[in-house]
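Colleague: My questions are about this predicted structure, shown below with the sequence.
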Amino acid sequence: MFEHLDLHALLATYGYWVIVLGCLLEGETVLILGGMAAHQQVLDLWAVIAVATVSGMFGDQLLFWSGRHFGGRLLPRLKGQQAAIERVTGLIRRYPSTSVLAVRFMYGMRWVGPVVIGASGLSPLRFTLLNMLGAVLWATLFVCGGYWAGDALEHLFGDLKPYRLPIVLGVVVLVVAVALLRQRRARARNVAPLND
């Protein structure tokens, strides 16, 4: 079925666009795969980091401004995200600067975090500077992690070219499974009966 699928050509043609879209969403899986593609010399390592940094920063800026302008109306409507909203609200009260950096790395906070921070009244300049730093750290960490994972897999299995598609599918399935498990646990915590 996949013998005519040229993954190398697809990644070389659309890889950077996939990274842009992935970074506007959650992004970590895409960054790991982008790092692995850079290891295989399908994409350029520094270009992947740059694209991921700019895309991740842009997405969080949009969310921050949404929170700044619509947070009062938007946040109460996010019923399923109340635990995350409360967590970020507590974090921003205690550690305003650190929270801007931290929410990017906290599972389930990537979308809600910048909206809550925007609604908190944090200075836009302060958010932008910290968001830029956070985006550079986030992109570099995950892309390099993918690059090093590609290197480790190549040491274990030799030439990875014949295994590109199974590796990509395996990473995606693993990340989706972990995300579903975390979501299920979070949902179970939110509906657990309160003990008197």
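Modeller: Looks like it arrived, so ask away.

Colleague: Could you use CA atoms for every contact and neighbour count after this?
Modeller: Will do.

Colleague: helix, strand or coil for residue 182?
Modeller: Per DSSP: H, G, I helix; E, B strand; the rest coil, the local secondary structure of residue 182 is helix.

Colleague: Distance check, it against residue 175.
Modeller: 11 Å (C-alpha to C-alpha, to the nearest Å).

Colleague: What separation do you get for residue 93 and residue 99?
Modeller: For residue 93 relative to residue 99 (C-alpha to C-alpha), the value is 9 Å.

Colleague: Those two - which one has more neighbours?
Modeller: residue 99 (22 against 12; other C-alpha atoms under 10 Å).

Colleague: Show residues contacting the helix or strand encompassing the more buried one.
Modeller: According to DSSP states H and E, residue 99 maps onto helix 96-102. For helix 96-102, the surrounding residues in contact (C-alpha atoms under 8 Å, 6 or more residues apart in numbering) are 88, 91-92, 113-114, 117, 122, 126-127, 130-131, 133-134.

Colleague: Of these, which is the nearest to residue 82?
Modeller: residue 88 (9.9 Å; C-alpha to C-alpha).

Colleague: Now do the contacts for the residue lying closest to residue 147 once chain neighbours are set aside.
Modeller: Closest residue to residue 147 apart from its sequence neighbours, by C-alpha to C-alpha, 6 or more residues apart in numbering: residue 35 at 4.2 Å. Contacts for residue 35 were tallied using C-alpha under 8 Å, 6+ apart; they are 45, 48, 142-148, 150.

Colleague: same thing but at 10 Å, please
Modeller: Going by C-alpha atoms under 10 Å, 6 or more residues apart in numbering, residue 35 touches 29, 41-46, 48-49, 139-150.

Colleague: do residue 70 as well
Modeller: Taking C-alpha under 10 Å, 6+ apart, one finds 64, 115, 118-119 in contact with residue 70.

Colleague: second one coming, line it up with the first:
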Amino acid sequence: MDTLLQLLEMVLHIDKHLGVFIDQYGNWVYLFLFMIVFVETGLVLVPFLPGDSLLFIGGAFAATGAMDPWLLGVLLFVAATTGNTLNYWIGSMIGTKVYERNWRLLDRDALRKTHDFYEHHGGKTIVIARFVPVVRTFAPFVAGISQMTWQRFQLYNVVGAFIWVVLLVGGGYLFGNLPIVKQYLNVIVLVGLAAAVVPIALGALWKLLTRGRRRVVDPQGK
């Protein structure tokens, strides 16, 4: 039990423990990081895992020579694409029944919000969601439930995973070891998330406002 709690604490605070893990387990770190990203994107029950900070910190350690940046990038890309694929498959198998039952382990509010987000933004949600925690985990699940075609899903899945990994691992590789970045990593991550989410939220709000105006001008929708 204590070992499990220690492992969970290490996963949730990867920025503090990754160096220790590399020192103790060497190349097993690649499998460790692969599994965190795969599980976060592949299982809708664990949306709390630290995907963004993990990629950034991984890139920072790769810049020091502790890991191979190319191997790290490829493995995380594979983890992100296969994780999303598993999540899509689970959603397509369950179907709309997920909305009809009260699942204890499933965050229904997050599911509903992601579904609404998906309805507004369509396939590009799969790409955009890569940069939005929680939504990132639910987006492929909702795509599966909504019966998005396999080919269309995989196109957005691959593109989104590539951009996500390149930007965050690359950003960590280039800037992760700067003292100011190390000191204010959490703030930087939050600012980055805000930069991704705010334009989306403003766009959705604008659509709602313009739709409301149309209804006022033409209440019968003609």
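Modeller: Looks like it came in fine. Quick caveat: nothing in here was measured; it's all calculated off a predicted structure.

Colleague: picking up where we left off before, only the buried members of the contacts of helix 96-102 of structure 1: can you turn that into a PyMOL selection?
Modeller: PyMOL command restricting the contacts of helix 96-102 of structure 1 to the buried ones, with burial defined by 16 or more other C-alpha atoms under 10 Å:
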select buried, resi 88+91+92+113+114+117+122+127+130+131+134
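
Colleague: As CSV, the contacts of helix 96-102 of structure 1 with secondary structure and distance to residue 56 of structure 1 would be great.
Modeller: As requested, those are exported to CSV (DSSP: H, G, I helix; E, B strand; the rest coil; distance: C-alpha to C-alpha, whole Å):
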residue, secondary structure, distance to residue 56 of structure 1
88, helix, 19
91, helix, 21
92, helix, 20
113, helix, 13
114, helix, 12
117, helix, 16
122, coil, 19
126, helix, 17
127, helix, 14
130, helix, 13
131, helix, 9
133, helix, 11
134, helix, 9
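
Colleague: ok, the contacts of helix 96-102 of structure 1 vs residue 105 of structure 1, which is closest?
Modeller: residue 134 (8.9 Å).

Colleague: My guess is residue 108 of structure 1 contacts residue 114. True?
Modeller: No. Assessed by C-alpha atoms under 10 Å, residue 108 of structure 1 is found out of contact with residue 114, at 11.7 Å.

Colleague: what touches both of the two?
Modeller: Common contact partners of residue 108 of structure 1 and residue 114 (C-alpha under 10 Å, 6+ apart): none.

Colleague: So which of the contacts of residue 70 of structure 1 are in helices?
Modeller: Counted as lying in helices by DSSP state H, out of the contacts of residue 70 of structure 1, are 64, 115, 118-119.

Colleague: Narrow these to those that are buried.
Modeller: So, by 16+ other C-alpha under 10 Å, the buried ones in these are 64, 115, 118-119.

Colleague: would CSV of those with distance to residue 188 of structure 1 be doable?
Modeller: Converted to CSV, these look like this (distance: C-alpha to C-alpha, whole Å):
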residue, distance to residue 188 of structure 1
64, 29
115, 25
118, 29
119, 28
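
Colleague: ok, those vs residue 12 of structure 1, which is closest?
Modeller: When these are compared against residue 12 of structure 1 (criterion: C-alpha to C-alpha), the nearest one is residue 64, at 32.2 Å.

Colleague: give the contact list for the counterpart of that closest one in structure 2.
Modeller: For residue 64 of structure 1, the aligned residue in structure 2 is residue 88 (criterion: TM-score structural alignment). Going by C-alpha under 10 Å, 6+ apart, residue 88 of structure 2 touches 41-44, 82, 138-148, 150, 153-154.

Colleague: Can you tell me the centre-most residue of structure 2?
Modeller: residue 136 (3.5 Å; C-alpha atoms, centre = their mean).

Colleague: Would you mind measuring the gap between the ends of stretch 22-33 of structure 2?
Modeller: Terminal-residue distance, stretch 22-33 of structure 2 (C-alpha to C-alpha): 11 Å.

Colleague: hmm, who's touching it?
Modeller: Contacts for stretch 22-33 of structure 2 (C-alpha under 10 Å, 6+ apart): 11, 14, 18-21, 34-35, 38, 51, 54-55, 58, 61, 66-68, 71-72, 75-76, 79.

Colleague: Can I have the buried ones of the residues you listed as a PyMOL selection?
Modeller: Buried subset of the contacts of stretch 22-33 of structure 2, written as a PyMOL selection, criterion 16+ other C-alpha under 10 Å:
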select buried, resi 11+14+18+19+21+34+35+38+51+54+55+58+61+66+67+68+72+75+76+79
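
Colleague: The helix holding residue 99 of structure 1 against structure 2, how far on average?
Modeller: For helix 96-102 of structure 1, the mean deviation from structure 2 after alignment is 1.2 Å (mean C-alpha distance after the TM-score superposition for structure 1).

Colleague: That helix aligns to what range in structure 2?
Modeller: The aligned range for helix 96-102 of structure 1 is 122-128, by TM-score structural alignment.
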